[in-house]
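>>> Provided below are the primary sequence and the corresponding predicted coordinates.
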Amino acid sequence: MKTYRTIQGDTWDSIAFSFAGNAGFMTPLIEANPDYTEVVIFPAGILLQVPDISVEAASTLPPWRLEDEES
């Protein structure tokens, strides 16, 4: 798990986007920092815990890979 020190004006979705590339990471980020769930816009200097980002593997193979799997 990493840590992140907020800068003035940070929001949950902006922090999530900066770490994971999308705002969908906001939920795990909030869950890792329950003391700050009521904060909408952060002041500078809050230390947040940033959980590891899980990368989901594709559930299907592309057609060109299916041929290799069947061989």
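Arrived safely. Numbers count the residues shown, from 1 in each chain.

>>> when you work out contacts or count neighbours from here on, use the C-alpha atoms and nothing else.
OK.

>>> which residues touch Asn33?
Contacts of Asn33 were listed using Cα atoms under 8 Å, 6 or more residues apart in numbering, and they are 48-49.

>>> same check, this time on Ala23
By Cα under 8 Å, 6+ apart, the neighbours of Ala23 are 13-14, 16-17.

>>> mind running it again at 7 Å?
Under the criterion of Cα atoms under 7 Å, 6 or more residues apart in numbering, the neighbours of Ala23 are 13, 16-17.

>>> for Met26, the count of nearby residues, please.
Neighbour count of Met26, defined by other Cα atoms under 10 Å: 19.

>>> ok, second structure coming up, stack it against the first:
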Amino acid sequence: MRTVKTLSGDTWDVIAWRIWGDGADQAHMADLVDANPQHIDTAIFAGNVEIIVPEVEDAEPVSIPPWRQ
């Protein structure tokens, strides 16, 4: 099982983006939260928190709004 450690100030979408790349912040963020129920109430992480990275299937590309491109 793969894990990553957070950086101070990380949010779920930023962690997903760092793991899976563009579009993953929306496509796989829920998978990441589901794999880490002990942190479900965390919105902004402290540094050095271990997060479990679930195995996920490639999702259809999510349209990224122009202001995030």
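Received the coordinates, thanks. This one's a predicted model, so the numbers in the text were calculated from it and none came from an experiment.

>>> before we move on, the earlier item: tell me which of the contacts of Ala23 of structure 1 fall in helices.
By the criterion of DSSP state H, membership of the contacts of Ala23 of structure 1 in helices covers 13, 16-17.

>>> can you pick the most crowded of these?
Per-residue neighbour counts (other Cα under 10 Å) across those peak at Ala16, which has 20 neighbours.

>>> quick one: the strands in structure 2?
Taking DSSP state E, the strands of structure 2 run over residues 2-5, 50-53.

>>> so what does Pro51 of structure 1 match up with in structure 2?
Counting by TM-score structural alignment, Pro51 of structure 1 corresponds to Pro54 in structure 2.

>>> these two touch, right, that match and Ala35?
Yes: counting by Cα atoms under 7 Å, Pro54 of structure 2 does reach Ala35; the two are 6.2 Å apart.

>>> list the buried residues of stretch 44-51 of structure 2.
Buried residues in stretch 44-51 of structure 2, counted by 16 or more other Cα atoms under 10 Å: 45, 51.

>>> what does stretch 27-45 of structure 2 give?
Quick answer for stretch 27-45 of structure 2 (16+ other Cα under 10 Å): 27-29, 32-33, 45.

>>> what's the closest of the residues you listed to Thr6 of structure 2?
Phe45 (6.8 Å; Cα to Cα).
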